[in-house]
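In: coordinates for the following, if possible.
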Amino acid sequence: MGGPAAEIAQGRTILAAARHARVPHLVFSSVAGADQDTGVPHFETKAVIERELAADEVPYTILGPTYFFDNALGGEDRIRQGVLDLPLPPDRPLQQLARPDLGEFTATVFAAPDAFAGQRIELAGDAPTPEDMAATLSTAAGGTVRHHEVQLDEIGSADMRAMWAFLRGPGYRVDLPALHAAHPGVRWTSFAGWAENTFSTTP
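Out: The predicted structure follows:
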């Protein structure tokens, strides 16, 4: 079974196991915005575990990735047909991250756990608007891609509807220049770089 209760139970199980095994350092992959009282169900479940982890004895670092570039692949067929469906206005920046960059940052934490102990760090590599994304995908895919602004009432999942309402409103608040300057060893993939690698038609 899934859902919020199951996610919280899973997090508590992992925390209990880490405590029992005396894990020297636990890196918890949460989500950016989990500390903003967003009301988004899958953000709030992570917020519960963040609070319990911070109150526990296990040494930890919390990483909060923003929206992943790879989420676009859920609509890959539509993109290749020329449409990028996103429930955002065309000029609204969306902070995003490449999954390998999350892995690279996690490895950085494990390589120097003491330097990151007790920290909560939100991660983003780029912040293109849907209009920017469509233009970039047009270049990468070799054909025109336009942005279609999906309306919130068209989203069937209450969880996803709440998330997009948050992203249309307060949204993520990662200070990208400061983050990238503080961690220059991470590649910080751009949306353009990801799109070229993912959608390029060049052999």
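In: please make it C-alpha for all contacts and neighbour counts, starting now.
Out: Will do.
In: Thr61 contacts Glu50, doesn't it?
Out: No - using C-alpha atoms under 8 Å, Thr61 is not in contact with Glu50; the gap is 9.7 Å.
In: please generate a structure for the following sequence too, so the two can be compared:
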Amino acid sequence: MSNTDNKKTILVLGATGKQGGQVISELLAEDSNFSIRALSRNPESASAKSLTARGVQVFKGDLDVADGLQQALTGVDSAFLVTLPDLKDHQKEATRGIRFVDEAKKANISHLIFTSVEDADKNTGVPHFETKWAIEKHIREVGIPWTILRPVAFMDNFTPNPSTANFVGFGVFSTLLGDHSLHWVHTRDIGRAAVRAIKNPTEYRGKIVPLAGDVQTFDGVLDAYEKVHGYRPWKAYVPNWAAKWLPQEFTKMFQFFREKGYSTDVAACRKADPHMYTVEKWLAENKK
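Out: As a prediction, the model looks like this:
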């Protein structure tokens, strides 16, 4: 399906978050061949109004209610779906994602891009990996044309410059990850991959796209901060016993990181996209 002005209509979920926000930015940077929609619980919020000011059409709705999804999906060519974990009820993430897939199927969209997580299909024991795998399976079952993006840990869950959040987060990662390596990706690379899939549907339909631009121990991450900023950042002291106070979701995830780790072939990812970010490149680009 297409619009009379030959623009492709793209619906982006999570448009004010890290991943959806990057998809919006990359689409807007491309050209005028896209009509971009976003979904918001509150279209009058400051974040929603900022999207409107950038030329994005904001629809009222969320993944808990089918009615708003139907309106937002009417006339859509491609959709970008991202789901967030619910730490109180893991099943909610799967329910919400499946609801969107069903509504997208009813709307007869020609391409669904779902951002999952690497190794979602490997019985990791991590609840929010398993809920994303449930959504992936449902996408295949309903027969909607799809592309699955499978990113790893987000480097930009930290701030690129010194912050209190980093001080605490560095301590948690350092203690729970130990000296194990971890695969990292910048969410901009997720946005860029999504836009490549949107622009080249024939090439990307039915394709799983792993996304990892770097592999580093946490000491290696701190080395990159030191190289870019000229000093090694401080980190909070987090004893091992303190891990029991963290949500079980996180302790299971770090257990997976330590015992198995992501299986992504970083060299292959960088060959497919030579512009992918390393931790150092991300820091240098955002240094203040």
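In: now the TM-score, please.
Out: Remark: TM-score between the superposed chains equals 0.86 [TM-score structural alignment, normalised by the length of the first structure]; 196 aligned residues with a C-alpha RMSD of 2.4 Å.
In: so where is stretch 167-174 of the first structure in the second structure?
Out: Matched against the second structure by TM-score structural alignment, stretch 167-174 of the first structure falls on residues 257-264.
In: same deal with stretch 29-48 of the first structure?
Out: So stretch 29-48 of the first structure sits over residues 115-134 in the second structure, by TM-score structural alignment.
In: for that stretch, list every residue counted as buried.
Out: Within stretch 115-134 of the second structure, the residues scored as buried using 16 or more other C-alpha atoms under 10 Å are 115-120, 124, 126-134.
In: look up how far Ser200 of the first structure lies from Trp194 of the first structure.
Out: Computed as C-alpha to C-alpha, to the nearest Å, the Trp194 of the first structure to Ser200 of the first structure distance reads 10 Å.
In: give me the more crowded residue out of those two.
Out: Per other C-alpha atoms under 10 Å, whichever of Trp194 of the first structure and Ser200 has more neighbours is Trp194, with 18 against 15.
In: quick one: map the more buried one onto the second structure.
Out: In the second structure, Trp194 of the first structure lands on Trp282 (TM-score structural alignment).
In: how about Thr61 of the first structure?
Out: In the second structure, Thr61 of the first structure lines up with Thr147, judged by TM-score structural alignment.
In: go on, Ile121 of the first structure?
Out: In the second structure, Ile121 of the first structure lands on Val209 (TM-score structural alignment).
In: does the spatially closest residue to that match that is not a sequence neighbour belong to a helix, a strand or coil?
Out: Closest residue to Val209 of the second structure apart from its sequence neighbours, by C-alpha to C-alpha, 6 or more residues apart in numbering: Leu149 at 4.8 Å. Here Leu149 of the second structure is recorded as strand under DSSP: H, G, I helix; E, B strand; the rest coil.
In: I'd say Leu149 of the second structure and Asp119 touch.
Out: No - judged on C-alpha under 8 Å, Leu149 of the second structure makes no contact with Asp119 at a distance of 11.2 Å.
In: what about the longest helix seen in the first structure, how far off from the second structure?
Out: Using DSSP state H, we find that the single longest helix of the first structure is helix 4-20. Taken over the aligned residues, the distance from helix 4-20 of the first structure to the second structure averages 0.9 Å (mean C-alpha distance after the TM-score superposition for the first structure).
In: what are the boundaries of the helices in the stretch 51-200 of the second structure?
Out: Here the stretch 51-200 of the second structure has its helices, by DSSP state H, counting those that start in this stretch, at 66-73, 91-106, 127-142, 164-177, 187-199.
In: would you format those helices as a markdown table with distance to Thr251 of the second structure included?
Out: Formatted as a markdown table, these follow (distance: least, C-alpha to C-alpha, whole Å):
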| stretch | distance to Thr251 of the second structure |
| --- | --- |
| helix 66-73 | 33 |
| helix 91-106 | 18 |
| helix 127-142 | 11 |
| helix 164-177 | 8 |
| helix 187-199 | 23 |
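In: from the buried residues of stretch 115-134 of the second structure, which is closest to Thr202 of the second structure?
Out: Thr115 (18.2 Å; C-alpha to C-alpha).
In: I'd assumed Ala79 was in contact with the closest one.
Out: No - contact status for Thr115 of the second structure versus Ala79: not in contact, 11.0 Å apart, counting by C-alpha under 8 Å.
In: sorry, back to before: can you get me a residue count around the residue nearest to Val209 of the second structure?
Out: Leu149 of the second structure has 22 nearby residues by other C-alpha under 10 Å.
In: list the contacts of it.
Out: Ile113, Phe114, Thr115, Ser116, Val117, Ile190, Ala193, Ala194, Ile208, Val209, Pro210, Leu211 (C-alpha atoms under 8 Å, 6 or more residues apart in numbering).
In: for the second one, which residues are in contact?
Out: If I follow you right, that is Phe114 of the second structure. Phe80, Leu81, Val82, Glu136, Trp146, Thr147, Ile148, Leu149 are the contacts of Phe114 of the second structure under C-alpha under 8 Å, 6+ apart.
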